[in-house]
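J.: please find the sequence and the predicted model below.
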Amino acid sequence: MTHRTPPDAYCVMGNPIAHSRSPWIHARFAELSGERIVYERRLVPVDGFADALRDFAVGGGRGCNVTVPFKLEAAERATVRTERVQLAGAANTLTFQPDGSTLADNTDGLGLVADITRNAGVALAGASLLLVGAGGAAAGVLGPLLQQGPRRVVVANRTQARAEALVRRHQALPHLLQKTELLAQDVQALEPDFDVIINATASSLGGDGPPVGAQVLRAGSLAYDMMYGPAAQGFLDWARSHGAVPRDGLGMLVEQAAEAFLCWRGVRPDGARVLNELRAAIAAGQ
């Protein structure tokens, strides 16, 4: 069958970007869903995001994913921002609307929730959660975590004032806290009462060791690092050695991409299937 119109164009912008798995993921999504798209990596100069965004949109681009270091700027330059973007202060998914506006969303938290509840099979409703970190990564996921109705969420950070600021921002929206106690604590004052521990810090990259003490872990609790690959290995080994169930953030990567695909195409691909295929490809050295 010959198509007279070219496929819709999407991309991921970042710096660096060569490592990104997003083109592979979205190509599989398109194959599985029958959607006609092309998706590419775009290396953007650190001071050139606005120009790159404009050029892609003028050239017919329909939307883009945004990765470091442009997530904050993506939120600032959008004309319409979802509540998730307003809470996080950052966007990872932009959609160029027919009226010329740009819609910003943040699908990171949705991807995290989907990976934990669907792929790992761990319920968040009624659970006690520890979110370690208070930077952009933590801010991007706290809202969707609260929407799952956990019993308690503790945000812990080495600088407690940052954790308190993040908590206050979310406490200002009572509809997120109908079933949940939301607290900020110092990492040194934590007690072992958590079903799920989520590492939203870059501690593994810095070689600093675990961001919290082993007292927060208990046998069978889920210990989740939002990073994946070698960057997550130290945290995963530490969690496993203390009887917790370790999980890296590769599923979050796939599921947040599935949410972005849904924003653009109105179809949500089978994230679990693509995650299994991606793990197999990585294991095979691809």
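T.: Good, I have the coordinates.
J.: use CA for all of it now, contacts and neighbours both
T.: OK.
J.: list the buried residues in the host helix or strand of residue 87.
T.: Taking DSSP states H and E as the definition, one finds residue 87 inside helix 83-88. Applying a neighbour-count criterion of 16 or more other Cα atoms under 10 Å, the buried positions in helix 83-88 are 84-88.
J.: pick the one among those closest to residue 111.
T.: For these, the residue nearest residue 111 by Cα to Cα is residue 84; the value is 12.7 Å.
J.: ok, the closest one - contacts?
T.: Contacts here follow Cα atoms under 8 Å, 6 or more residues apart in numbering; on that basis residue 84 touches 105-106, 140, 143-144.
J.: tabulate these (a markdown table), appending distance to residue 235.
T.: Putting those into a markdown table (distance: Cα to Cα, whole Å) gives the following:
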| residue | distance to residue 235 |
| --- | --- |
| 105 | 29 |
| 106 | 25 |
| 140 | 21 |
| 143 | 24 |
| 144 | 23 |
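J.: hmm, residue 114 is touching residue 253, no?
T.: No - under the contact definition of Cα atoms under 8 Å, residue 114 does not touch residue 253, with a separation of 10.5 Å.
J.: confirm residue 10 sits in a helix?
T.: No - using DSSP: H, G, I helix; E, B strand; the rest coil, the assignment for residue 10 is strand, not a helix.
J.: then this one, side by side with the first:
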Amino acid sequence: MAAARTFVSQQRLGRLLLYLVTAAVLVAVAFPAYWLVTTAFKYEVDTIVSPPIILPLRGTLRNFTDVLRVEHIGQFFLNSALIALVSTGLGVLLGSMAAYSLSKVYMAYRIRQVIMIWILIVRIFPPITTAIPYFVIIRGLNLSDTHVALILTHTAFTLPFVIWLMLGFFQDLPDAIDKAAIMDGCSLWQRFCQITLPLALPGIAVTAIFTFIYSWNEFLYASMLTSRTAKTLPVVIAGYMSDKFLRWGEMSALAAMMVVPVMIFAGLTQRYLVRGLTFGAVKE
């Protein structure tokens, strides 16, 4: 009887510790978002006080109105949306085609391994190491400050990630489906478009979200390759920082507004998101 009570007490203690750790992790993850939103509604004087105000008792919409009054802010929003959507579409399409070829098309083992390692190495390279070559190439092609320059750059940098992620999804699809399609006379392109892609929609949704977030938030190349015509929102946010001032309110307001399109994009793909995150977790 005493042993049973000890066991129950240990279970309750373990469950309590699990809840406490989970709550601490949730607070650590959610606090930056909370701080961003609250700072967006603070008065300027409240953003620089020490100690900082954790729970503000007053708020204002002036930071948002100041951001919306910035010249060409609408164009900058459209630039970010256009570049992120097009580069996501191209990256997912081209990366899925490459991943399907590596997973379903017969290829010598060593050749396949060399290609996959090369793709991985390209992904490992820090973006700053290729910044100057990209700048020289884009300027040589007369594409400076254009949407095409950022679309090509973002697509090139997301391709290795898309290939490796989609490769896992395609490899989890049963080979019997592909063989049955071959027996029915389907070509390689028909098998890819009409059979494999619909089955891999959960994986495509997850990949598209990560790719969109990367392109939407990318700053390094956006700041180097654009000046006004193709300027994106991360570059606008950086403009609120200088050696003389740091406008926390406007920065937070614009950053909070930038989260909305990502949430909308994730909401549109929510139908496949959970399935994609658990795709291939259980082997049959």
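T.: Arrived safely. Every value quoted in this text rests on a predicted model; they were computed, and no experiment measured them.
J.: TM value for the aligned chains?
T.: Both chains were compared after superposition, and using TM-score structural alignment, normalised by the length of structure 2 their TM-score is 0.23; 118 aligned residues with a Cα RMSD of 6.7 Å.
J.: hmm, back to that, whichever of the contacts of residue 84 of structure 1 end up buried, select them in PyMOL.
T.: Selecting the buried subset of those in PyMOL, with 16+ other Cα under 10 Å as the burial test, is done by:
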select buried, resi 105+106+140+143+144
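J.: the contacts of residue 84 of structure 1 into CSV, with extra columns for secondary structure and distance to residue 156 of structure 1?
T.: Supplementary listing: the contacts of residue 84 of structure 1 in CSV, determined by DSSP: H, G, I helix; E, B strand; the rest coil; distance: Cα to Cα, whole Å:
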residue, secondary structure, distance to residue 156 of structure 1
105, strand, 25
106, coil, 22
140, helix, 15
143, helix, 16
144, helix, 17
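J.: residue 203 of structure 1: which of the contacts of residue 84 of structure 1 is nearest?
T.: The shortest separation between residue 203 of structure 1 and any of the contacts of residue 84 of structure 1 is 17.6 Å, and it belongs to residue 140 (by Cα to Cα).
J.: ok, and for the helix or strand following the helix holding residue 87 of structure 1, which residues are buried?
T.: Moving toward the C-terminus from helix 83-88 of structure 1, the next helix or strand (DSSP H and E) is strand 93-96. Of the residues in strand 93-96 of structure 1, 93-96 count as buried by neighbour count, 16+ other Cα under 10 Å.
J.: what sits up against strand 93-96 of structure 1?
T.: Outside of strand 93-96 of structure 1, the residues within contact range by Cα under 8 Å, 6+ apart are 57, 61-66, 74, 78, 102-107, 260, 263-264.
J.: which parts of the stretch 101-250 of structure 2 are helices?
T.: For the stretch 101-250 of structure 2, the helices identified by DSSP state H, counting those that start in this stretch occupy 109-124, 131-140, 147-172, 175-183, 188-190, 197-199, 201-217, 220-225, 233-238, 248-268, in order along the chain.
J.: quick one: which of the ones you listed is nearest residue 62 of structure 2?
T.: Evaluated with Cα to Cα, the helices of the stretch 101-250 of structure 2 place helix 248-268 nearest to residue 62 of structure 2, the distance being 8.7 Å.
J.: returning to what we had before: of the contacts of strand 93-96 of structure 1, which belong to strands?
T.: Using DSSP state E, 61-66, 102-105 are the members of those that sit in strands.
J.: which of these has the most neighbours?
T.: Comparing these by number of neighbours (other Cα atoms under 10 Å), residue 104 comes first, having 29 neighbours.
J.: ok, the nearest residue to residue 233 of structure 1 once chain neighbours are set aside - how many residues close by?
T.: By the measure of Cα to Cα, 6 or more residues apart in numbering, the closest residue to residue 233 of structure 1 outside its immediate chain neighbours is residue 204, 7.6 Å from it. The local packing of residue 204 of structure 1 (other Cα under 10 Å) involves 20 other residues.
J.: verify the assumption that residue 204 of structure 1 is located in a helix.
T.: Yes - the assignment for residue 204 of structure 1 (three-state DSSP) places it in a helix.
J.: got the contact list for it?
T.: 210, 231-235.
J.: quick check: the two most widely separated of the residues you listed?
T.: Taking every pair in the contacts of residue 204 of structure 1 and measuring Cα to Cα, the maximum separation is 12.1 Å, between 210 and 231.
J.: where is the longest helix in structure 2?
T.: helix 2-40 (DSSP state H).
J.: now swap in structure 1 and tell me
T.: The helix that spans the most residues within structure 1, counting by DSSP H, is helix 250-265.
J.: and the next helix or strand past that helix?
T.: Downstream of helix 250-265 of structure 1, the next assigned helix or strand under DSSP H and E is helix 271-283.
J.: and the angle from that next one to helix 250-265?
T.: Angle between the axes of helix 271-283 of structure 1 and helix 250-265 is 130 degrees (criterion: axes from the mean of the first three to the mean of the last three Cα atoms, to 10 degrees).
J.: name the helices or strands packed onto helix 271-283 of structure 1?
T.: For helix 271-283 of structure 1, the packing partners by 3 or more Cα pairs under 8 Å, 6 or more residues apart in numbering; DSSP states H and E come out as helix 22-33, helix 250-265.
J.: closest to residue 278 of structure 1 out of those?
T.: With respect to residue 278 of structure 1, and counting by Cα to Cα, the nearest of these is helix 22-33 at 7.8 Å.
J.: OK, contacts around residue 184 of structure 1?
T.: 154-156, 160, 163-164, 167.
J.: closest one of the residues you listed to residue 183 of structure 1?
T.: Nearest to residue 183 of structure 1 among those is residue 154, at 4.8 Å by Cα to Cα.
J.: which SSE is immediately downstream of the helix or strand containing that closest one?
T.: Secondary structure assignment for residue 154 of structure 1, by DSSP H and E: strand 152-157. Counting by DSSP H and E, the next helix or strand C-terminal to strand 152-157 of structure 1 is helix 160-171.
J.: for that next one, packing partners?
T.: The contact analysis (3+ Cα pairs under 8 Å, 6+ apart) places helix 160-171 of structure 1 against strand 152-157, strand 181-186.
J.: list the buried ones in it?
T.: Of the residues in helix 160-171 of structure 1, those buried under the neighbour-count criterion (16+ other Cα under 10 Å) are 160, 162-164, 166-167, 170.
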